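In: Fold the following.
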Amino acid sequence: MTASAQATRRWPWPVAVLFWLAFSAFLLAGKAGPVSQLVLPDADDYVRLVQVEQWLDGGGFRDVGLPRLDPPAGVVMHWSRLPDLPIAAVILAVEPFSDRQTAVTAALLVVPALYMLGFLLLVTAISARLFGPGPALLAPLLAIFAVPAIGAFMPGRIDHHNIQVLLALVMLDAATRLYAGQGRRWAIVMGAAGGLAIAIGAEALPQILACYAALGLGWILGRPAMLRAGLLMSTTLAATASGILVLAVARNSYFAAACDSLSLVYVVATGLAAAVWAILWALDRFLTTAAARALVAAVLAAGALAILLAAYPACAGGPYGALPQELKESWLASVDEAQSALHLARKDMTRLNIHLLLPVIALVGLSLGAWRHRDNPVWLPLLVFTGVTLAIAILQIRATTAANAIAIIGAVHAYAALYDGVRRRARALPHLAASAVVIALLPLSIFAATGGLSERAAQTERRAVACGLPQSLAVLDTLPPGAVMAPANLGAIILAHTRHAVFAAHYHRDVDGLLAAQRVFEAASPDVALAEIRRKKADYVVVCLGKGPYGLKAPNADSFAGSLVAGAAPSWLSRVPDDKLEIFRVMP
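Out: Coordinates of the predicted model:
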């Protein structure tokens, strides 16, 4: 591992740019057409677009409510306005020279592409600084093969996960620079990136924890500079989060106790963390052994956590703590990204491979490297960031996006070491053959060998013929605007492609809407379904009878959904002719 100025100057940024140009061209060839028709990769992208356009059409900057989700009250989303800024900027720049749809398409293509360029440049630059320009050539290749991470940068991906990946890499870069003795300013960079990340979404918590752990462990093991860096980092993080709360959150929500988004809870939490670092700094001269430092740090951290949970007991259950038990059992249990790796392993081992294989390879490679280079402290933050994010990803699959992005750095070392090992043990082996051995062991190659790619292709084909395509909603959009009772998997696309309101979409704050849809479609009789439909004042009932991500999920034959599938709609529903969806008007 090297951190020489020469290696830093020679980092192969042109390779990263070439990878970006080639991969972007490949993606645009297949994705530009669908994206121009507003066929987006994920429900979150549809709702993010709805939120951006709502703001551009006169909504308030601090107002992240969706009035068309579960009307009449609407749902205040847990999302930050900050990721909307670059999307809105592109739309505003293009719209004067075209129409809104063209401007939106430009934003859907340009914003993720620019984020991807930043991603490839970051992993290449960090790898070059740590391991040298030669091994760093692997970084963009591994980045493209890190499916959970690179997936956040696909055309149309405008949700906030791509920004959080970039901020996670900035935090890791700053941590390694601090261990390399490059100045305390990197503590400020780390804290500012952490504060911005936590303001964007609670998914950044694993990386924030890794920041605290990396600097705290360094101090415990006898590096006093890490204590000063930790104090500066934690103070900057708390100040950044507090400042964004004041600037970007609705004024009437300043003192709200939200566990799933930037709120007073996170300001108190980051403030308590800064207080812990300040107390450790004050006590440092009395703590002369690693054991004493570890004990005091653990006691203070536990005390801060106890104070936080005593002040906000609802947050003990995490971001989903306020969700009713009924929804936890019936809805949350079916959301794959909220489940553990063990849950996913029972369902789909190939998906588990692609989610966790690269972080495991990186952790093993870094562990071996740290053992061989025990005198170089820069290995410690790499191990901590990789280990912490992998552990959280095992507990909840949604964390694999950042875990895979961070793992790229460790995997660069692992595969470079593998290449060197193959060459040393078989000196007659040509470079090309040694490279083939390494490529054969890349995660995407292993994934393909286990049948994962063919399954992904089949899933993509099923999605393409599912009811969620925009043209499938054409008839629905011609009807007078009203409130639609539909399964939650149709909610986001109805919001994005029609003028209608919907009651249910896959968002944990949409509690009453989710419960209403569940009670309607699982009702034991049409009369029970009608009572709930009347309570919510729905104008239409819409279902997709086809297979795929937007279809009804194998409804019970005795349920209301089952009767719709069987073609036995009750008399109080009037069918609207459509060959794509089953659309019914609710009769007075």
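
In: going forward, measure contacts and count neighbours with C-alpha atoms only.
Out: Fine.

In: contacting residues around Ala239?
Out: Gly195 (Cα atoms under 8 Å, 6 or more residues apart in numbering).

In: Helix or strand: which one has it?
Out: For Ala239, the host element (DSSP states H and E) is helix 224-248.

In: How about that helix, which residues are buried there?
Out: Neighbour-count burial for helix 224-248, counted by 16 or more other Cα atoms under 10 Å, picks out 224-245, 248.

In: thought Leu323 was touching Tyr507?
Out: No - counting by Cα atoms under 8 Å, Leu323 stays clear of Tyr507, with 10.6 Å between them.

In: more crowded one of the two?
Out: Tyr507 (18 against 15; other Cα atoms under 10 Å).

In: does the more buried one count as helix, strand or coil?
Out: Recorded secondary structure, Tyr507: coil (DSSP: H, G, I helix; E, B strand; the rest coil).

In: Starting from the helix or strand where Arg534 lies, tell me the next helix or strand along the chain.
Out: Arg534 belongs to helix 526-536 when assigned by DSSP H and E. For helix 526-536, the following helix or strand on the C-terminal side (DSSP H and E) is strand 540-543.

In: helices or strands up against that next one?
Out: Secondary-structure packing of strand 540-543 (3 or more Cα pairs under 8 Å, 6 or more residues apart in numbering; DSSP states H and E): strand 483-485, strand 582-586.

In: Next, the structure of the following sequence, for comparison with the previous one:
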Amino acid sequence: MFGGLALALLVERGPAAYFAVEYDRISVVHLTQAALVAAFWAVAASLRRRGREPQGMISRLLAAVGGAALALALLRLFFPRVLVNPLKDVDPLVLTIYDAISEYAPIADVAHFLLYLGMAVLALPWGITRLRRCWSGKGRWAWLLLMVSAAVYLALALSWIRWSLYAVLFLIPIVADLMISADAAIDRRFAPPKRLPIKLAAMVLLAVGPLAVGAAGVIASKPAEAAPPPPPLAGDPRPCPVQAMARFLEAPPWSEQTHTILASANFGAEILYRTRHRVTAIIHHRNAAGILDGVRILGGSDAITVRELIGKRRIDLILLCRGGADDAYFQMNKGDAVFYRRLKRGDLPQWLREVTLPADLKGRFQLFEVLPRS
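Out: Model prediction:
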């Protein structure tokens, strides 16, 4: 791990920034953590070679806890902010926007739990069973590591959905072991031709059963829509099909030069990926200034301030979505004079013109061009 991080840090940051201290991206902080872990196990290996390793579970546990405490103390000595939330200094308005992002939200109900983490329903009981069976054998520590790690990340995922990915990484081996055991049990109990359909049904149930129940529950709990959703555009079923809009922006005349686009931060990364253009904001706390300037522009009501910010950011195009909730955070200021609402109702300042979009995009987006100062 230490060697991999050392190489990754060199590729990611280069020699000039190799020792830059940053907590929210790969840096010397994480390299130091790996070095401390490597040092602990190097000492443990050295003691074992000399026949001086701790004897018994309690002694080993105390050695592990002592090593972890020493590593943490050294880490805090070198990097005092290592235990501080990286979002602590982010503007509260940006955190409010983050609250509307599903991956930062808690798991809302049983249906969503089954959708994201349904395999835990099967994995945890089976993991406990396997742990009890091999408690006196060599597999104890491997199963204990899997179970403790799964439990920790499950607890984290309940408050932040994005942690569910890490929980699943530890749940998958447990479910795989359950499927292997079920396969062997079916082979022992059933003979062909019954064996194949029974085995197929069992494997499907173990692999996707809880997820299917969760998906059905989520679909059933959705309120009925007043109007049917618009048909997918260019294969994109979203209310704001950015992929189709990106194709328009990558065609003449907009493709002839790079433009800076003010749009919802939810669209930023996809616009960057699919076009040659720049954006003012993406969903990332390091881009807080861009997110806030977008709010000040489209959520502002003072025309002079709005125009100054647009000039400061060198914005060429403003992109709004007619449907969906991706632009909702621009409307935190509820007044009718908010620039976002002015654009929506066609009340444009003289330095802005609406771009005529193709028929398939016109019902989904509004695009405005900032005219050069006279």
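
In: How about the residue most central in space within the second structure, nearest residue that isn't a chain neighbour?
Out: Computing the C-alpha centroid of the second structure and ranking residues by Cα atoms, centre = their mean puts Arg162 first, at 5.2 Å. Distance criterion Cα to Cα, 6 or more residues apart in numbering; nearest residue to Arg162 of the second structure, sequence neighbours excluded, is Glu103 at 4.8 Å.

In: average gap between the helix holding Arg534 of the first structure and the second structure?
Out: Here helix 526-536 of the first structure, set against the second structure after superposition, deviates by a mean of 3.4 Å using mean Cα distance after the TM-score superposition for the first structure.

In: between that helix and strand 582-586, how many degrees?
Out: 70 degrees (axes from the mean of the first three to the mean of the last three Cα atoms, to 10 degrees).

In: Helix 526-536 of the first structure: how far from the chain's middle?
Out: Put simply, helix 526-536 of the first structure sits 36 Å off its chain's centre (Cα atoms, centre = their mean, to the nearest Å).

In: The nearest residue to Ser159 of the second structure once chain neighbours are set aside in helix, strand or coil?
Out: In space, and not counting its chain neighbours, Ser159 of the second structure is closest to Pro106: 4.0 Å by Cα to Cα, 6+ apart. At Pro106 of the second structure the chain is in coil, as set by three-state DSSP.

In: just to revisit the earlier point, what lines up with the residue nearest to the centre of the second structure in the first structure?
Out: Matched by TM-score structural alignment, Arg162 of the second structure corresponds to Arg398 in the first structure.

In: likewise Arg286 of the second structure?
Out: Match for Arg286 of the second structure (TM-score structural alignment): Arg509.

In: shouldn't its match be in contact with Ala258?
Out: No - with contacts counted by Cα under 8 Å, Arg509 of the first structure stays clear of Ala258, the gap being 10.9 Å.

In: where's the closest residue to Val528 of the first structure other than its chain neighbours, which helix or strand?
Out: Among residues not flanking Val528 of the first structure along the chain, Val520 sits closest, at 7.3 Å (Cα to Cα, 6+ apart). Per DSSP H and E: Val520 of the first structure is located in helix 511-521.

In: so how much does that helix differ from the second structure once superposed?
Out: Superposing on the second structure places helix 511-521 of the first structure at an average distance of 2.1 Å from its equivalents, by mean Cα distance after the TM-score superposition for the first structure.

In: and that helix, how far out from the chain's middle?
Out: Using Cα atoms, centre = their mean, the offset of helix 511-521 of the first structure from its chain centre is 26 Å.

In: Ok, stretch 430-448 of the first structure next?
Out: Per Cα atoms, centre = their mean, the centroid offset for stretch 430-448 of the first structure relative to its chain is 28 Å.

In: re earlier: next, count neighbours for the aligned partner of the residue nearest to Arg162 of the second structure in the first structure.
Out: For Glu103 of the second structure, the aligned position in the first structure is Glu337, judged by TM-score structural alignment. Residues lying near Glu337 of the first structure (other Cα under 10 Å) number 16.

In: List the residues that contact Glu337 of the first structure.
Out: 396-398.

In: What is the corresponding segment of the second structure for the longest helix anywhere in the first structure?
Out: Counting residues, the longest helix in the first structure under DSSP state H turns out to be helix 100-131. Aligned by TM-score structural alignment, helix 100-131 of the first structure falls on no residue of the second structure.

In: next structured bit after that helix?
Out: Taking DSSP H and E, what comes next after helix 100-131 of the first structure is helix 133-136.

In: Contacts for the helix or strand following that next one, please.
Out: The helix or strand immediately downstream of helix 133-136 of the first structure is helix 138-145, counting by DSSP H and E. Helix 138-145 of the first structure is contacted from outside by 15-16, 19, 120, 123-124, 127, 149-150, 405, 408-409, 411-412, 416, 442-444, using Cα under 8 Å, 6+ apart.

In: Check stretch 310-327 of the first structure too.
Out: Residues from elsewhere that reach stretch 310-327 of the first structure, judged by Cα under 8 Å, 6+ apart: 202, 257, 259-260, 265, 309, 508-509, 511, 514-515.

In: With stretch 539-557 of the first structure instead?
Out: 462-463, 465-468, 482-487, 489-490, 522, 561-563, 565, 580-586.

In: check contacts around Ile186 of the second structure.
Out: Taking Cα under 8 Å, 6+ apart as the criterion, Ile186 of the second structure is in contact with 195, 198-199.

In: For Asp347 of the second structure, see how far away it is.
Out: Taking Cα to Cα, to the nearest Å as the measure, Ile186 of the second structure falls 70 Å from Asp347 of the second structure.
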